[in-house]
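Undergrad: Next comes the sequence, and after it the predicted model I'd like to discuss.
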Amino acid sequence: MTDRTRIASLRAQEEELFAELHPRSAELAEQARGPLLAGVPMPWMTRWPGRFPLFFESASGARLTDVDGVEYVDLCLGDTGAMTGHALPQVTEALTARASRGITTMLPSADAIWVGEELARRFGLPSWQLAMSATDANRFVLRFARHLTGRPRIAVMDWCYHGTVDETLAVLDPSTGSGQAGRVVPRPGALGPQVDVAETTAVVPFNDLDALDRRLAVGDVACLLMEPALTNIGIVLPEPGYLEGVREVTRRHGVLLVNDETHTLCAGPGGATVAWGLDPDMVVVGKPIGGGIPCAAYGLSAELAERLSGPMLGHEIDVAGVGGTLTGNALALAAIRATLSTCLREEDFAVAVPLAEGFAAGVAGVIADHGLPWHVQRLGCRAEYWFCPPPRDGAAAAAAVDEELEGLLHLWCLNRGVLLTPFHNMALFSPHHTVADVDRHTEVFGQAVAALTSGT
């Protein structure tokens, strides 16, 4: 299975097939090299498989069509941004109606009240504010935490991901061990950190309560920002009792607990916070709630909202490092209202979660048939396969990444009409997917594994 020559040979064949299938994308990619840095609007778009980026033409429901007319079963869904499915009619109608009456005025719209009430109902936290992205929302709650506690540092999980927040792009240096002994260093790939992250951030391994307890006991951490399950280094699930332990440890040390539910919203309408009965001080939720329109929100407990009521009404709040002129604009609020009133409901997860279960079962069957030491993990309507047994923390997950094998499998699926998220091996399901979509991936995945293991 680790025959690198075989992997390279199959990858070369798939690269040729990719080029044959996508001549128009190749032309556009060549044109883009001049005006666009790295040839794409955002650098991470270079992470897709293939020798050049695909350019898309349209997307609807669970399907995406590229400029060469090739249609895909979309298991990426905008890396959660289109978790509801693409081109929702209700969102289109709401955006059209709102845009014709003005988009941004620096004044609240009536939709803002509905959105705040709905988020409170879903997540159980009473007070909410809007942001343009989960990155912004995370930046804002970190400021609140430092203000409220008077402490300088924040804590995150090793190999976490919370957008492009400077303080969160930190890991434990694997050469120095883990837990209290681990040295905090910039995450590999982080460009130009503004300060030494060891000065701003404490990092602890996921699923390690002892390490968390030791680090928070130092007394300099304002808040722990975490996903209830790691997702951006692959799905790493919490061990039994771990999240309850996190809440006890943070409370004992006076550290605020922030759940970032941007990806773990896949666990249900109120994310893992509600699905698992968690009790955070703050919650952040990002891209899924707007049906594809850039937006995010963050909620606070009644106690924190009361403690912040004075500063939030201060004369200089516009320079407090919290806000943005276009944040909370009427277009985004209309999109959130249209999305949350018709999507991401219990009945939607009742369709999407069984599809993810079917995906996991299909992948597990292929793995078992070929006797591979691989594993498939699932979180709600999200599933992902590993080329190893399930890791228990981020460092183990990062060490298990096999970019050559991953790249081949992604390209193999892409060439056969199945689009996976470019990072790791993640598939996300919406109510627009079907059992036939699941079966198609199982078939394609099985063909790839057979080609790898048989040498034919």
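TA: Perfect, thanks for sending it. Residues are numbered from 1 along each chain as shown.

Undergrad: all contacts plus neighbour counts: C-alpha atoms, from now on.
TA: OK.

Undergrad: Enumerate the positions of the helix or strand hosting Ala211 that are buried.
TA: Following DSSP states H and E, one finds Ala211 within helix 209-216. By neighbour count on 16 or more other C-alpha atoms under 10 Å, the buried set for helix 209-216 is Leu209, Ala211, Leu212, Asp213, Arg215, Leu216.

Undergrad: Helix or strand next in line after it, which one?
TA: Following helix 209-216 toward the C-terminus (DSSP H and E): strand 221-226.

Undergrad: Glu57 - that's part of a strand, no?
TA: Yes - assessed by DSSP: H, G, I helix; E, B strand; the rest coil, Glu57 belongs to a strand.

Undergrad: Tell me if I'm right that it and Thr65 touch.
TA: Yes - contact criterion C-alpha atoms under 8 Å: Glu57 and Thr65 qualify, at 5.7 Å.

Undergrad: the more surrounded of those two?
TA: Thr65 (18 against 13; other C-alpha atoms under 10 Å).

Undergrad: Roughly how far does the spatially closest residue to Gly50 that is not a sequence neighbour sit from Arg33?
TA: Leaving aside its sequence neighbours, Gly50 sits nearest to Glu15 (C-alpha to C-alpha, 6 or more residues apart in numbering; 6.0 Å). Between Glu15 and Arg33 the distance is 20 Å, computed by C-alpha to C-alpha, to the nearest Å.

Undergrad: Which of those two has more residues huddled nearby?
TA: Between Glu15 and Arg33, Glu15 has the larger neighbour count (other C-alpha under 10 Å), namely 19 against 12.

Undergrad: Now do the same contact list for that one.
TA: By C-alpha atoms under 8 Å, 6 or more residues apart in numbering, the contact set of Glu15 is Gly50, Arg51, Leu411.

Undergrad: I'd assumed the second one was in a helix, is it?
TA: No - membership of Arg51 in a helix is not supported by three-state DSSP, which gives coil.

Undergrad: A further structure is provided below for comparison with the first:
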Amino acid sequence: MTASGISSSAVEIFTARERARFLQQNPQSVALAERARQSLFGGVPMHWMADWSTPCPLFVERAKGARFYDVDGHEYIDFCLGDTGSMFGHSPDPIAKAIAEQANNGLTTMLPGEDAVVAGELLAERFGLPYWQVTATATDSNRYVLRWARGITRRNVLLVFDGCYHGTVDDVMVRCHDGQTRPRSGLIGQAYDLTQHSRSIPFNDVAALEAALAQGDVAALLCEPAMTNIGMVMPEPGFMARCRELTRKYGTLLIIDETHTISTDIGGCTRLWNLDPDFFVVGKPIAGGVPCGIFGCSAAMAEAMQQARQRASQNSHGHGHSGMGTTLSANALAMHCMRANLEQVMTQAAYDHMLPLARRLADGFRSLIGKHDLQWSVTELGARSEFQFCAVPPKTGAQAEAAFHDELQMALHLYLINRGILITPFHNMTLCCPSTTAEDVDKLISMLDQAITELLAIPGARE
């Protein structure tokens, strides 16, 4: 018997049946997968695209709203939504219009336009920080903010929570094991010791937080207000307030990364929970699915950034380089789409539609868990919810990871895919968008109920 309450042998039988079904009903994806192996490493344009539950990649033809269509003509209700990249639906009409408008007016020039000014004003109004910069991705935003934090504080150490997600910034690729910081497993080509300037501690552990900060060498605490990648982990009451209090006490900057948690509220957890960060980061959905990232800062940080620039200039010989920015950062297309997204897509009306549906979905998950007498739990945050293979919602990244059952998770995902429903891979997270309907939510619950019923009907499933 596994921690999930379902035997591995039953999962194996269930998975084999679903893999055969997928291969039978997706001949065009199978053919494209074979063709792709001749030119794409691993048969996909990015290696993790092959890490889904399907026996070969599922090739998409088009996507719109809360649905996408594969090359075999199947329609899917999408609760993954590009893992938040399309949080407001695929190709919202205002974004499609903005792309068309900008297509003949220049895509990138290395110069600002009026869109940049309007977007900055909208960001300041929405998130409460006065000054903004635009990048190509949230990874870039986190990397650049970390440079600013080190330049401002003249400290080198970054503090993160165990199991965090901040893109592919080198400095965050650490975990906490038995109270010690260790490099994250599976890293390829890591040339230097990440533990020299990065420190990892458990989420929701105030004592560990203060002990790490009290060493006096931490430039910044970079954190999600709720963890979303190791499995969803909510902050204990008062924990984020303590993060703000203790970072101030020990001269450490607080960076809030809301690339996923922006699903909580139109102003993110930052406005909803009054987090008062020094720096604020969002990526993926900010331009309606067009690659773009942003970071904002307080007035005090803006002044400190100017001082850091002056110090760096004094120490340079000839032309300097901040180590930040790419030529495609804040390109004209991204700026026009971000303006349209903030004005017309990422609206209060959108959240008013998404949030009740996510609650309906979370309640449906809980009902299924009770119906089937499973020791599982549900975590929800705004438009996002997740069912987890543990009786009580996890409080740390380690607890969330301990609840993983990769084979069961992938079996359930594959069952849903075979019946026209997609949820986020690697864990059981779902996201509702403005195009999601109550009928879509009810279908997911119905299909998951059917999957669990069939799985539990396999002899020995509950042994």
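TA: Perfect, thanks for sending it. Fair warning: this is a prediction, and the values are worked out from it, not measured in the lab.

Undergrad: Overlay the chains and give the TM-score.
TA: Here the TM-score for the pair of chains, by TM-score structural alignment, normalised by the length of structure 1, is 0.96; 449 aligned residues with a C-alpha RMSD of 1.3 Å.

Undergrad: Which one of the buried residues of helix 209-216 of structure 1 is nearest to Glu404 of structure 1?
TA: Here the nearest of those to Glu404 of structure 1, counting by C-alpha to C-alpha, is Ala211; it sits at 33.1 Å.

Undergrad: my guess is that closest one contacts Pro205, does it?
TA: Yes - counting by C-alpha under 8 Å, Ala211 of structure 1 touches Pro205, with 7.1 Å between them.

Undergrad: Go ahead and flag the most central residue of structure 1.
TA: Nearest residue to the geometric centre of structure 1 (C-alpha atoms, centre = their mean): His263, 4.0 Å.

Undergrad: Aligned against structure 2, show me the partner of it.
TA: Under the alignment (TM-score structural alignment), His263 of structure 1 pairs with His260 in structure 2.

Undergrad: That match contacts Ser86, doesn't it?
TA: No - His260 of structure 2 is not in contact with Ser86 according to C-alpha under 8 Å; the separation is 11.2 Å.

Undergrad: For the stretch 301-450 of structure 2, which segments count as helices?
TA: For the stretch 301-450 of structure 2, applying DSSP state H, counting those that start in this stretch gives helices covering 332-340, 348-371, 397-402, 406-417, 438-456.

Undergrad: Mind checking these for the one nearest to Ala241 of structure 2?
TA: Nearest of those (C-alpha to C-alpha): helix 397-402, 19.3 Å.

Undergrad: Flag every buried residue along that closest one.
TA: Buried positions in helix 397-402 of structure 2, judged by neighbour count with 16+ other C-alpha under 10 Å: Gly397, Ala398, Gln399, Ala400, Glu401.

Undergrad: okay, and that helix goes to which residues in structure 1?
TA: Under TM-score structural alignment, the match for helix 397-402 of structure 2 is residues 394-399.

Undergrad: same thing with stretch 329-341 of structure 2?
TA: Counting by TM-score structural alignment, stretch 329-341 of structure 2 corresponds to residues 327-339.

Undergrad: And stretch 353-372 of structure 2, by the same measure?
TA: The aligned range for stretch 353-372 of structure 2 is 351-370, by TM-score structural alignment.

Undergrad: do stretch 440-447 of structure 2 as well
TA: On structure 1, the counterpart of stretch 440-447 of structure 2 by TM-score structural alignment is residues 437-444.

Undergrad: same check, this time on stretch 165-174 of structure 2
TA: So stretch 165-174 of structure 2 sits over residues 161-170 in structure 1, by TM-score structural alignment.

Undergrad: Pull out the buried residues from the matching stretch.
TA: Applying a neighbour-count criterion of 16+ other C-alpha under 10 Å, one finds Tyr161, His162, Gly163, Asp166, Glu167, Thr168, Leu169, Ala170 buried in stretch 161-170 of structure 1.

Undergrad: and of those residues, the nearest to Thr231 of structure 1?
TA: Nearest to Thr231 of structure 1 among these: Tyr161, at 8.0 Å, using C-alpha to C-alpha.

Undergrad: Assess the claim that the closest one and Glu167 are in contact.
TA: No - Tyr161 of structure 1 lies out of contact with Glu167 (C-alpha under 8 Å); the separation is 10.6 Å.

Undergrad: What span of structure 1 is stretch 129-140 of structure 2 aligned with?
TA: Taking TM-score structural alignment, stretch 129-140 of structure 2 hits residues 125-136 over in structure 1.

Undergrad: Touching, Arg139 of structure 1 and Val165? I think so.
TA: Yes - in this structure, Arg139 of structure 1 is within contact of Val165 by C-alpha under 8 Å, at 6.2 Å.

Undergrad: secondary structure element for the aligned partner of Ala8 of structure 1 in structure 2?
TA: Aligned against structure 2 by TM-score structural alignment, Ala8 of structure 1 finds its counterpart in Glu12. Secondary structure from DSSP H and E places Glu12 of structure 2 in helix 8-25.

Undergrad: Any buried residues in that helix, and which?
TA: Those buried within helix 8-25 of structure 2 under the rule 16+ other C-alpha under 10 Å are Ser8, Ala10, Val11, Phe14, Thr15, Glu18, Arg19, Phe22, Leu23.

Undergrad: With stretch 304-320 of structure 1 instead?
TA: The neighbour-count check on stretch 304-320 of structure 1 (16+ other C-alpha under 10 Å) flags Leu304, Ala305 as buried.

Undergrad: Also stretch 268-288 of structure 2?
TA: 268-270, 275-288.

Undergrad: Perfect, that will be all.
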